[in-house]
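A.B. asks: Give the three-dimensional model of this entry:
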Amino acid sequence: MIIKNIESKIKLATLLSVGSLLAATIICIAVSFFAYRQVVNSRKSIYILDKDVPILAQQTNMEMNRPAEYRAAVDLFHSLFFSLTPDDEHIEYQMKKAMYLADESGVLQYNNLKEKGFFNSILSSSSVLTLQTDSILLEPDKKFTFYGKQKIERRSATITRSLITEGYLMDIPRSENNSHGVLITNWKTLENKDLSHVSKNTF
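C.D. replies: Got it, this is the predicted structure:
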C-alpha cells in the first residue's frame, strides 16, 4: 500500500513537472512572439521633439510619399529659377542651387536667358521677380506640367506673366544639394506671356 502511494506520488510529481515545463515553454514562446511584434510596431513610429514635447510621427512608405516629393522638387526648382532679385550674387546663388535639380536642359535655358541679357535687365531695371505656383500635374510616366504666375515688380510697372513648363522626373540618390533625390530632365517652357501690365505713378 505504501509502495503504491509512493508510486502514485512520483507519477503525480512527474506529471506536474512535465506540465509546468510545457506551460513555461508556451509562456516563453508567447512572450517572445508578442515582444517581437511590439518591437516591429515600434519601429514604424518615430517621435519628434517640439519644444521638449514628444510628438508621434508615423513613418510612411517611400512610394506612397513619392508624388508629394516630386511636386516639392518641381516647385523648389521653379521657385529658385524664376524668383529673383536685382542682385547678381543672389541670382548666381539661385541658379547654382537650381542646376543641382535639373539636367543639361536647365543649363541650356539658363544660358539662353543669359545670352539674351535677361539677368542684366533685372539688374538694370531693379526688378523683383516672384513666382506663384498654381498647380503641378504629374503623369504616370513621371512627366510633369507646371502652371504658375510670375510677377515682375519694376519701378514703372507691375507685370504678371503666365508660366507653363513641362519635363520629366528621374529618381537619383539623395544628396545635400538634392534632398528629394529627384532630377528634372528634358525641361522646357511651353508658355511665358503677359497677363497684365499695370503702370505705376512715377510722380
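
A.B. asks: going forward, measure contacts between C-alpha atoms and count neighbours the same way
C.D. replies: OK.

A.B. asks: what kind of secondary structure is the residue nearest the centre of the chain in?
C.D. replies: Compute the mean C-alpha point of the chain, and by CA atoms, centre = their mean the closest residue is residue 69, 3.3 Å away. Three-state assignment for residue 69 (DSSP: H, G, I helix; E, B strand; the rest coil): helix.

A.B. asks: Can you tell me how far residue 92 is from residue 162?
C.D. replies: As judged by CA to CA, to the nearest Å, residue 92 and residue 162 stand 24 Å apart.

A.B. asks: cool, and residue 48?
C.D. replies: Taking CA to CA, one finds residue 48 at 40 Å from residue 162.

A.B. asks: out of these two, which sits in the more crowded spot?
C.D. replies: residue 162 (18 against 11; other CA atoms under 10 Å).

A.B. asks: doesn't residue 148 make contact with that one?
C.D. replies: Yes - look at residue 162 against residue 148 with CA atoms under 8 Å: they come within range, at 6.1 Å.

A.B. asks: Contacts for stretch 113-133 next, please.
C.D. replies: 75, 78-79, 82-88, 91, 146-155 (CA atoms under 8 Å, 6 or more residues apart in numbering).

A.B. asks: Endpoint to endpoint, it covers what distance?
C.D. replies: With CA to CA as the measure, stretch 113-133 spans 21 Å from end to end.

A.B. asks: Flag every buried residue along stretch 145-160.
C.D. replies: 145-154, 158-160 (16 or more other CA atoms under 10 Å).

A.B. asks: Give me the distance from that stretch to the chain's centre.
C.D. replies: Remark: stretch 145-160 is offset 27 Å from the chain centroid, using CA atoms, centre = their mean, to the nearest Å.

A.B. asks: Could you also give me the structure for this next sequence, so I can compare it with the first?
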Amino acid sequence: MFSQFKNIDTAFRHIKTFSIFLILANVLTIGFCIYKSYDMVNQAQNRVHILYNGKVLEAIASDRKSNLPVELRDHIKTFHQLFFNLAPDDKAIQANISKALYLADESAKKQYDNLKESGYYNNLISANISQDIEVDSIKLDVNAYPYAFTCYATQKLVRSSSTVKRRLVSQGTIRDIKTQTDNNPHGFLIQGWEILENRDEDPKAIKP
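C.D. replies: Below you'll find the predicted structure:
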C-alpha cells in the first residue's frame, strides 16, 4: 500500500514537472511570436509602395539617423541661400530674410540688424546690385550635439557694369527642435551663427 502511495506521489511529481516545463515552453513560444509580430509590423511600416507609370514599386523608408548629415547640410545650405540671395528690391529682400529667420535663432536676426543699420541693403537697392551665393562645402561634426558646422561659400555681387566675387565663411551649431513645419521642413535650428570671413576674392571687379 505504501508502495502504491509512493508510486502515485512520484507520478504526481513527474506530471507537475512536465506541466511546469510545458507552461514555460508555451510562454517562450508566445513571447517569440509576439516579438516576431512586432518585427514584421516594423518592417512593413518601413516599406512604401509607389505607383510609377502604372507599376507598383516598393521602396524602403530609411531611419532619419542615416540621413542626418544630408538633412543638416540641406538646412544649412537653404538658410545661407535665403539669407544671402538678394535682389535689389526691398520686398524681395524682406521675403527672403523672413524665411531665413525661421531656420535660425536670434544670432541670425542680429546679423541682419547689423547689416541693415550699416545701410548694406539700401546700398544694394540704390546701386541695383543682385547678390547670389553658392555654397562650396559644409564641414559638419555629427559626433557631438548640438552639431557644429562651418560653411564655405562664394558670393557674387552683380551690377550692370561688373561682377565682384567674395569669399564667405560662417560657423555655428545646429540643434533638433523635434518639430517640422512648412517654414522649417527639416525641424532644425541654427544657433550661435557668426560670419568669420566675408571679403573680396579679387580686389578688382570682374567683368561679366
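
A.B. asks: Quick check: nearest residue in space to the counterpart of the residue nearest to the centre of structure 1 in structure 2, chain neighbours excluded?
C.D. replies: Aligned by TM-score structural alignment, residue 69 of structure 1 pairs with residue 71 of structure 2. Leaving aside its sequence neighbours, residue 71 of structure 2 sits nearest to residue 186 (CA to CA, 6 or more residues apart in numbering; 6.7 Å).

A.B. asks: Check for me that the one you found belongs to a helix.
C.D. replies: No - the assignment for residue 186 of structure 2, made by three-state DSSP, is coil rather than a helix.

A.B. asks: where's the aligned partner of it in structure 1 relative to residue 92 of structure 1, distance?
C.D. replies: Using TM-score structural alignment, the equivalent of residue 186 of structure 2 in structure 1 is residue 180. Remark: distance between residue 180 of structure 1 and residue 92 of structure 1 (CA to CA) = 22 Å.

A.B. asks: neighbour-wise, which of these two wins?
C.D. replies: residue 180 (19 against 13).

A.B. asks: Show the contacting residues for the more buried one.
C.D. replies: Contacts of residue 180 of structure 1 (CA under 8 Å, 6+ apart): 69, 70, 73, 174.

A.B. asks: before we move on, what about residue 88 of structure 1?
C.D. replies: Residue 88 of structure 1 neighbours (CA under 8 Å, 6+ apart): residue 123.

A.B. asks: Residue 123 of structure 2 matches what in structure 1?
C.D. replies: By TM-score structural alignment, residue 123 of structure 2 lines up with residue 121.

A.B. asks: ok, now which ones touch residue 62 of structure 2?
C.D. replies: residue 46.

A.B. asks: What's the match for residue 58 of structure 1 in structure 2?
C.D. replies: Using TM-score structural alignment, residue 58 of structure 1 pairs with residue 60 in structure 2.

A.B. asks: typed the wrong thing, it's residue 150 of structure 1
C.D. replies: Residue 150 of structure 1 maps onto residue 155 in structure 2, with residues paired by TM-score structural alignment.

A.B. asks: Helix, strand or coil: sort out that match for me.
C.D. replies: strand.

A.B. asks: Just to check, it is in contact with residue 168?
C.D. replies: Yes - the criterion here is CA under 8 Å, and residue 155 of structure 2 meets it with residue 168 at 6.8 Å.

A.B. asks: Which position in structure 2 pairs with residue 159 of structure 1?
C.D. replies: With TM-score structural alignment as the criterion, residue 159 of structure 1 matches residue 164.

A.B. asks: separation between that match and residue 205 of structure 2?
C.D. replies: Computed as CA to CA, the residue 164 of structure 2 to residue 205 of structure 2 distance reads 5 Å.

A.B. asks: residue ranges of the helices in structure 1, please?
C.D. replies: Under the criterion DSSP state H, structure 1 contains helices at 2-43, 62-82, 88-99, 104-115, 118-124.

A.B. asks: after superposition, how close is the third one to structure 2?
C.D. replies: Just to be clear, that refers to helix 88-99 of structure 1. Once fitted to structure 2, helix 88-99 of structure 1 is off its aligned match by 0.5 Å on average (mean CA distance after the TM-score superposition for structure 1).

A.B. asks: and residue 196 of structure 1, how many neighbours?
C.D. replies: Neighbour number of residue 196 of structure 1 under other CA under 10 Å is 12.

A.B. asks: Ok, the one 5 residues further on next?
C.D. replies: By other CA under 10 Å, the residues close to residue 201 of structure 1 number 8.
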